[in-house]
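K.L.:
how would this look folded up:
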Amino acid sequence: MKQGHLKWRLFSLFTMMALFLAGCGESYITTLEPKGEGAEMQFSLMMISTIIMVVVVLVVTLIFIYVMFRFRERKGDENKIPEQVEGNHKLEIIWTVIPILLLIILAVPTVSYTFKLADVTPMKEETRDKDALVVNVTAYLYWWEFEYPDHKVVTSQDLIIPTGERVYFNLKGADVKHAFWVPTIGGKMDTNTDNTNQMWLHAYEEGIYYGKCTELCGPSHGLMDFKVRAVSKEDFNNWIDKMANVQPKVDTELAQAGEQLFQEKSCIGCHAVGNEGSRLAPNLSNFADRTRIAGILDYNEGNLKDWLRDPEEIKPGNKMTNTYDKLEEDEIDALTEYLFSLSVEKK
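P.N.:
Predicted coordinates:
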């Protein structure tokens, strides 16, 4: 008996924990406050399906309650055998037709939105719209690269897009399968290593939207975040012009020492700054304009120094950990000063 009580208590405890944990998460990672065309379509489908399910549950519950009371056993009827009903064509037709109608109600907008969300005609080579903005997205362990091929601009971690128009994406994985997801303005799509997927996003309002990798890709999968900054068309064009002609200016002696160290430590062999460097690691040309460090840390001097001291502790399994020697504190200070000078918007 005691063992039964213990099991019941454990079941109740885990049920309550599951209920509370179901509400956990970041408020800015949500599909319930759509700020974009794609997200609005998906929210509409969720609402339609939820309403249908709620109506079905209510109707079934009411029928169950009615039947439970209407046909319950009454005193004096213990030996009475109820009328045996073997079939009712009218009822059978009703409970067959109703689910079909509900499926049609759900299927029509689902199919319609599926084709709209998959329409990337303006970015196709044979039907290319010269005014359409195309961005090549490459997912790495554990960061994101964004290339604007028509403008010869490459950046990382912070994706800049104009509001009021569809932006088209070529999605590719560089090492393993990842997934590109910006829930507030659009949907999710895998980034594979053996093919390129295509999709579009359309942000209605200016602001910062948060994206994540949603395909389990390694020990730091949960830390593979990025930001989408939606700006006006004019601000976007100004940003593109600055990025296309970026010329880093290092003013202080400490920043100059950091720049020299950046070369000597072969950081430039993986990272790009301006027109120099490689694309094996995040492009740092506009590092000082970003909103996060390593995609997840608040943007401040202390967090940058922590990242330079021990990136493995912050993002386990990242590829930077074993590619450079441990830095002395004075070297960390110099590199920090240099990286905080890399801006195209603050100069």
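K.L.:
going forward, measure contacts and count neighbours with C-alpha atoms only.
P.N.:
Fine.
K.L.:
so residue 178 makes contact with residue 216?
P.N.:
Yes - counting by Cα atoms under 8 Å, residue 178 touches residue 216, with 7.1 Å between them.
K.L.:
the more surrounded of the two?
P.N.:
Taking other Cα atoms under 10 Å, residue 178 and residue 216 do not tie; residue 178 has more neighbours (29 against 13).
K.L.:
from residue 138, how far off is that one?
P.N.:
Per Cα to Cα, to the nearest Å, residue 178 is found 9 Å from residue 138.
K.L.:
now for the two: what residues contact both?
P.N.:
Residues touching both residue 178 and residue 138 (Cα atoms under 8 Å, 6 or more residues apart in numbering) are residue 191.
K.L.:
and the contacts of stretch 326-337?
P.N.:
Residues contacting stretch 326-337 (Cα under 8 Å, 6+ apart): 254-259, 261-262, 301, 304-305, 308-309.
K.L.:
try stretch 14-34
P.N.:
39, 40, 43, 183, 184, 185, 209, 210, 211.
K.L.:
out of these, flag the one nearest to residue 92.
P.N.:
Using Cα to Cα, residue 43 is the member of the contacts of stretch 14-34 that sits closest to residue 92, with 33.7 Å.
K.L.:
second chain to compare with the first, below:
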Amino acid sequence: MMKGIKKWRLFSLLTALTVFLSGCGAEHLSTLNPAGQVGRDQYNLLLISGAIVTLVIIVVTIVYILTIVKFRRSKVGEDLIPVQVEGSHKLELLWTIIPIVLLLILAVPTVIYTYNLADVSGMEKVDEDGDKKAVTVNVEANLYWWEFEYPDLGIITAQELVVPTQEKVYFNLKAADVKHSFWIPAAGGKLDTNVENINQFYLTFDNSSEGLKDGVFYGKCAELCGPSHALMDFKVKSLDREDFDAWVVNMQASAEEQTLEGEVAQQGEEIFNTSCIQCHAVSGAGSAGGVGPNLATFGDRNRVAGFMDHTEDNIKNWINNPEEYKPGNLMPQPEELNKGNKFSDQELTALAEYLMGLTVED
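P.N.:
Below you'll find the predicted structure:
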């Protein structure tokens, strides 16, 4: 009876693992579906190391099974002592050379790919007019959100990185508070963001993300950084070069005053300018350094606070009690912004209406 129960437990465990592993191929999130050359290089290293490990396991298993079968007690008796091979020069050379060869097979491409990824000289190349050829993004990791500045384009955004396809995009990575780690699983990475120094690398994206789930790749913080580390997500939207250039123009134009439609949205703007403007910018044109995330593209996003569905109710819930949804984040509770009182439902509705109207996409 107990053996039957144990078998069913094992079957249940294997079934659960199968369900979990079935999600490993998600195109917007998985390293098993590389979205660019860097991701493919790292995937190839994964295949090489996996093949080497599999080979070693197979050889060791075969030797182990043959040994058990050949020298089992029922076959050779109690008193047989197998031939001793201790000190055999041939065998010692064999099991010294083989591991060295296997390590070289793995080490050579690893070193090549590592040095290639560290080559960021293209970041400084300019065209005939003196403009930078490549897109460079300054990434600043904060508790628990991401800021993306395009210094050569004069624009800035947060929580959603926008990049062109079919070219190298260079990154300067740093942290504003504690160590984080920048990782876009489908594109490649990861690389730490430190407070005391800047790390640099590049990524490439083959195709537009438009056809993916939610139309974006998912990015993660891959370094345990606090109680809401698991909720420190960001999204990556890859666009064809023409669409990317149009997005840049729209972001630069967002510095101009926008006319809001609707009395509720206008009321929300008034509340925002009284309570929130000291931390959050609403223009995509400018430089980095805001206390809170830049909200210029808030209406174009698909998540609230990086992980909640982009709905009016979630916006209201987040504003009303950010600590409940992201413990340890630095956004003030509403009482600190509204003279010791919670925002009324009408005020929250107005703020949500205003924020949903912050958009740069056509």
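K.L.:
inside helices: which ones of the contacts of stretch 326-337 of the first structure?
P.N.:
Per DSSP state H, helices hold the following members of the contacts of stretch 326-337 of the first structure: 254-259, 261-262, 301, 304-305, 308-309.
K.L.:
now distance to residue 158 of the first structure too, for those, in a markdown table please.
P.N.:
A markdown table is the format used below for these (distance: Cα to Cα, whole Å):
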| residue | distance to residue 158 of the first structure |
| --- | --- |
| 254 | 26 |
| 255 | 23 |
| 256 | 25 |
| 257 | 27 |
| 258 | 23 |
| 259 | 23 |
| 261 | 25 |
| 262 | 22 |
| 301 | 18 |
| 304 | 16 |
| 305 | 20 |
| 308 | 20 |
| 309 | 23 |
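K.L.:
now a PyMOL select for only the buried ones of these.
P.N.:
Selection of buried members from those for PyMOL, criterion 16 or more other Cα atoms under 10 Å:
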select buried, resi 254+255+256+257+258+259+261+262+304+305+308+309
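K.L.:
which one of the ones in helices among the contacts of stretch 326-337 of the first structure is nearest residue 69 of the first structure?
P.N.:
Looking across these and measuring by Cα to Cα, the closest to residue 69 of the first structure is residue 304, at 67.9 Å.
K.L.:
in the first structure, which residue is most central in space?
P.N.:
When Cα atoms, centre = their mean is applied to the first structure, the residue found nearest the centroid is residue 181 (2.8 Å).
K.L.:
residue contacts, it?
P.N.:
187, 188, 189, 211, 212, 213, 214.
K.L.:
nearest spatial neighbour of it, skipping sequence neighbours?
P.N.:
residue 188 (4.3 Å; Cα to Cα, 6 or more residues apart in numbering).
K.L.:
can you pull the contacts of that neighbour?
P.N.:
179, 180, 181, 182, 214.
K.L.:
okay, strands next: where are they in the stretch 101-250 of the first structure?
P.N.:
Along the stretch 101-250 of the first structure, counting by DSSP state E, counting those that start in this stretch, strands occupy 133-140, 143-148, 153-156, 158-162, 167-173, 178-181, 188-191, 197-201, 207-213, 225-231.
K.L.:
average offset of the last one relative to the second structure?
P.N.:
Mean deviation of strand 225-231 of the first structure relative to the second structure after superposition (mean Cα distance after the TM-score superposition for the first structure): 0.3 Å.
K.L.:
list the helices and strands that strand packs on?
P.N.:
The helices and strands touching strand 225-231 of the first structure, judged by 3 or more Cα pairs under 8 Å, 6 or more residues apart in numbering; DSSP states H and E, are strand 143-148, strand 158-162, strand 207-213.
K.L.:
which among the contacts of residue 188 of the first structure gets closest to residue 282 of the first structure?
P.N.:
Nearest member of the contacts of residue 188 of the first structure to residue 282 of the first structure, counting by Cα to Cα, is residue 180, at 16.8 Å.
K.L.:
what does the closest one align to in the second structure?
P.N.:
In the second structure, residue 180 of the first structure lines up with residue 182, judged by TM-score structural alignment.
K.L.:
in this structure its match contacts residue 188, no?
P.N.:
No - using Cα under 8 Å, residue 182 of the second structure is not in contact with residue 188, being 9.9 Å away.
K.L.:
quick one: the helices in the second structure?
P.N.:
Under DSSP H, the second structure gives helices at 2-21, 37-70, 73-76, 89-117, 241-253, 263-275, 312-320, 322-325, 334-337, 345-356.
K.L.:
so which of those gets nearest residue 285 of the second structure?
P.N.:
So among the helices of the second structure, helix 241-253 is nearest, using Cα to Cα, at 4.9 Å.
K.L.:
who touches the aligned partner of residue 235 of the second structure in the first structure in this structure?
P.N.:
The alignment partner of residue 235 of the second structure in the first structure, by TM-score structural alignment, is residue 227. By Cα under 8 Å, 6+ apart, the contact set of residue 227 of the first structure is 157, 158, 159, 208, 209, 210, 211, 291, 295.
K.L.:
how far away is the first one from residue 249 of the first structure?
P.N.:
If I follow you right, that is residue 157 of the first structure. Counting by Cα to Cα, the gap from residue 157 of the first structure to residue 249 of the first structure is 22 Å.
K.L.:
more crowded one of those two?
P.N.:
Ranked by neighbour count (other Cα under 10 Å), residue 157 of the first structure and residue 249 place residue 157 first, with 26 against 14.
K.L.:
what's the counterpart of that one in the second structure?
P.N.:
With TM-score structural alignment defining the correspondence, residue 157 of the first structure maps onto residue 159 in the second structure.
K.L.:
my guess is its match contacts residue 234. True?
P.N.:
Yes - between residue 159 of the second structure and residue 234 a contact is recorded at 4.9 Å, counting by Cα under 8 Å.
K.L.:
now the common contact residues for the two.
P.N.:
145, 146, 306.
K.L.:
make TSV from these and add neighbour count and distance to residue 345 of the second structure to it.
P.N.:
Putting these into TSV (neighbours: other Cα atoms under 10 Å; distance: Cα to Cα, whole Å) gives the following:
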residue	neighbour count	distance to residue 345 of the second structure
145	20	26
146	27	29
306	21	23
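K.L.:
what's the closest of these to residue 98 of the second structure?
P.N.:
residue 146 (45.9 Å).
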